[in-house]
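Novice: Provide a 3D model corresponding to the input given below.
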Amino acid sequence: MAQLLSACFLILVSVQLVKSSAVFELNVYSFTTTSSSVCKQSRDCQVFFRVCLNYTQDVISYRLACSNGTGLTGTFSSDQSSIFTSAPITVPFNLNWLGTVSVIIEAWNAESSNDQPTENLNNMIGHFATKINLTIGQKWSLGEQIGEKSELRFSYRVVCDEFYYGDDCVDFCRSRDDPFSHFTCDDAGNRICLHGWKGQYCGEPICFSGCSEEHGHCMAPGQCNCRYGWQGPRCEECLPYPGCKHGTCKHPWECRCEKGWGGLLCDKDLSV
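Specialist: Just a heads-up that it's a prediction; the model follows:
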């Protein structure tokens, strides 16, 4: 049991360590080279890209220094000297370092379409290192690296992770409809209560229209459940004292006799 609890604890800790409230996205849309053939096999030219982040203002070009996030594309076909449009690369991003970061972008040859992306150094066909400024936003920024024998053009951005919002991606909102909360989220991450619910977390039901706030309550939208001593569709009618025959009440358990009647239960005819 102790080992199981320890394993569960480690899993929870690891999940918290890798959880990010934002992602860095980079899209390579043009890579050309004149140094040599991009692929070894002319009939089946497969490539992929790798990117890594280094949280430093200095440009780090060594791939061994990539310790702050990395991502790969899948493999895709290309011709012998150029590559156009790859799938975006996404990297979980630590928002403690918004600003200038060092980025390494690498182009790789996959030996065949059946291979999974690998990082055999003999298959690297391009290597670029630069620094860029990161801010939160949906708009893509453009970048390019032009060398003596190769050119790389790309776009990048940092966006909030799923369910996170705001300038710093710290506002969390995830739609839910369960016994505790009933809401959806708008584009800014604000909670929008579902029909029939209210409150900060949309957990308070909206009672039947006109239901007395003082004498009624509800457990679900549209109800009006009367508190002890009250009755009626809107819980505005007091319950008289049990057995009261010719009397009324302003407060529960009273028996105020109508004209011409008396007694504890208003059952004595005073005109006799």
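Novice: going forward, measure contacts between C-alpha atoms and count neighbours the same way
Specialist: Fine.
Novice: Run through the residues that contact the residue most central in space within the chain.
Specialist: Most central in the chain under Cα atoms, centre = their mean is Phe163, positioned 0.9 Å from the mean C-alpha point. Counting by Cα atoms under 8 Å, 6 or more residues apart in numbering, Phe163 touches Phe172, Cys173, Arg174, Gly189.
Novice: Kindly supply the ChimeraX command isolating those of the residues you listed that are buried.
Specialist: Typed into ChimeraX, the line below selects the buried ones among the contacts of Phe163, using 16 or more other Cα atoms under 10 Å:
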select :172,173,189
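Novice: got a markdown table for the contacts of Phe163, with secondary structure too?
Specialist: Shown next, in a markdown table, are those (DSSP: H, G, I helix; E, B strand; the rest coil):
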| residue | secondary structure |
| --- | --- |
| Phe172 | strand |
| Cys173 | coil |
| Arg174 | coil |
| Gly189 | coil |
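Novice: my read is Leu5 is in a strand, agree?
Specialist: No - note on Leu5: no strand contains this position according to three-state DSSP, which reports helix.
Novice: That one and Ser14, how far apart?
Specialist: 14 Å (Cα to Cα, to the nearest Å).
Novice: try Ser209
Specialist: Counting by Cα to Cα - Ser209 and Ser14 are separated by 50 Å.
Novice: for comparison, sequence B:
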Amino acid sequence: MSSGPLLLLGLMMVLCPERVSPAGVFELKVHSFSSPRSVCVAGRPCRLFFRVCLKHAQPVVSPDPPCTFGAALSDILPAEPGAIAGSSPVRVPFHFKWPGTFSLIIESWSAHSAELSTENPENLISRLATRRRLSVGEDWSQDVHLGQQSELRYSYHVTCDEHYYGDSCSDYCRPRDDTFGHYTCDPEGNRLCLSGWKGEYCSEPICLPGCSESHGFCERPGECKCRIGWQGRLCDECVRYPGCLHGSCSQPWQCTCQEGWGGLFCNQDLNYCTNHRPCQNGASCTNSGQGSYSCTCRPGYTGSNCEIETNECASNPCKNGGSCNVSVYSCMYVFMYK
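Specialist: Model prediction:
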């Protein structure tokens, strides 16, 4: 089989939960049987067997076929009390919801050969036909039939097969730990998830505590895998626009610039003066946008960043005997009075 049909089968098993028919077994145990009619034939051992027939509930139970709920035969037994009392129960399996009320027919037959045959009506020793009500359970119900042809003491019960539960054996629960479920079953047939799993069929892993329900997921218990656009241990951090330098995001692929930054990648310094303080020697700085600036130098300095010191007094700017002060670039005059 190619991988395509196998994959489709697996998908159907996930989408369509297991559907199974109810299953159980009706068991009847004969404790004693006696009849004035002889079951022995001259020259042959005295042997007999029992036939159990289950039918739907009838106001007047008809012994005629069919046995709508099923039928079964016992082993061939010696017609001795000890052999009958020690015989195995007669089992009638079923694959439907146990109805609770049913018709029961128990027949005893002479066995003149090694074959279990109910064809010859002359071999029928006795027949019991009755209507009964029986709930599912391990306990045996005791009963006795006293008739003109026989005395029959017996008990019976109905139980669910393994993995079947409920009053009608229609609840199914089989422990599993595979792709389609991770659970055990309680005594009532309810699914109990194994550690780390949740959901109706215990097929949903429990992610790492704190993992974002919106932006994270997991394929195994304790994981936290991020969906596209999210990152971090708990998948609660958005991924910024590629190349975003001085920005943040509240949704994936955003680049919201921090104060003082601009541009598509938030890489353009809009407040260069404050962030870099390029102007020297006490000069004042003015932002001109797009990462540019200008410096206004104090007297005695020049250059783009006012980094060059100048000597304004070198050219002797002061006239008439004035002295030049470099620090404040001013001329001082001394007047003499006679």
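Novice: Excluding sequence neighbours, find me the nearest residue to Ser77 of structure 1.
Specialist: Gln46 (4.7 Å; Cα to Cα, 6 or more residues apart in numbering).
Novice: Which part of structure 1 matches the helix or strand harbouring Leu192 of structure 2?
Specialist: If you go by DSSP states H and E, Leu192 of structure 2 is part of strand 191-193. Strand 191-193 of structure 2 corresponds to residues 191-193 in structure 1, going by TM-score structural alignment.
Novice: ok, and what's touching that stretch?
Specialist: When contacts are defined by Cα under 8 Å, 6+ apart, stretch 191-193 of structure 1 is touched by residues Cys173, Ser175, His182, Phe183, Thr184, Cys185, Asp186, Tyr201, Cys202.
Novice: could these be laid out in CSV, adding secondary structure and distance to Pro221 of structure 1?
Specialist: Converted to CSV, the contacts of stretch 191-193 of structure 1 look like this (DSSP: H, G, I helix; E, B strand; the rest coil; distance: Cα to Cα, whole Å):
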residue, secondary structure, distance to Pro221 of structure 1
Cys173, coil, 23
Ser175, coil, 19
His182, strand, 11
Phe183, strand, 14
Thr184, strand, 17
Cys185, strand, 20
Asp186, coil, 22
Tyr201, coil, 15
Cys202, coil, 12
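Novice: Among these, name the buried ones.
Specialist: Cys173, Ser175, His182, Phe183, Thr184, Cys185, Cys202.
Novice: count of neighbours near Arg47 of structure 2?
Specialist: Other residues within reach of Arg47 of structure 2 by the criterion other Cα atoms under 10 Å amount to 19.
Novice: top helix in structure 2 by residue count?
Specialist: Ordering each helix of structure 2 by length in residues (DSSP state H) puts helix 3-15 first.
Novice: Run through the residues that contact the residue nearest to Ser77 of structure 1.
Specialist: Contacts of Gln46 of structure 1 by Cα under 8 Å, 6+ apart are Cys39, Thr75, Phe76, Ser77, Ser78, Asn109, Ala110, Glu111, Ser112, Ser113.
Novice: one step back: which part of structure 1 lines up with the longest helix of structure 2?
Specialist: Going by TM-score structural alignment: helix 3-15 of structure 2 matches no residues.
Novice: residues making contact with that helix?
Specialist: By Cα under 8 Å, 6+ apart, the surrounding residues in contact with helix 3-15 of structure 2 are Phe180.
Novice: distance of the nearest residue to Ala114 of structure 2 once chain neighbours are set aside from Gly166 of structure 2?
Specialist: In this structure, Ala114 of structure 2 finds its nearest non-sequential neighbour in Ile76, 7.8 Å apart by Cα to Cα, 6+ apart. With the distance defined as Cα to Cα, Ile76 of structure 2 ends up 34 Å from Gly166 of structure 2.
Novice: that older thread, just the buried ones among the contacts of Gln46 of structure 1, please.
Specialist: Among the contacts of Gln46 of structure 1, the ones that count as buried (16+ other Cα under 10 Å) are Cys39, Thr75, Phe76, Ser77, Ser78, Asn109, Ala110, Glu111, Ser112.
Novice: and those, which of them are in strands?
Specialist: Among those, the members falling in strands (DSSP state E) are Phe76, Ser77, Asn109, Ala110.
Novice: Distance to Leu26 of structure 1 added to those, as TSV?
Specialist: Formatted as TSV, those follow (distance: Cα to Cα, whole Å):
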residue	distance to Leu26 of structure 1
Phe76	16
Ser77	19
Asn109	19
Ala110	20
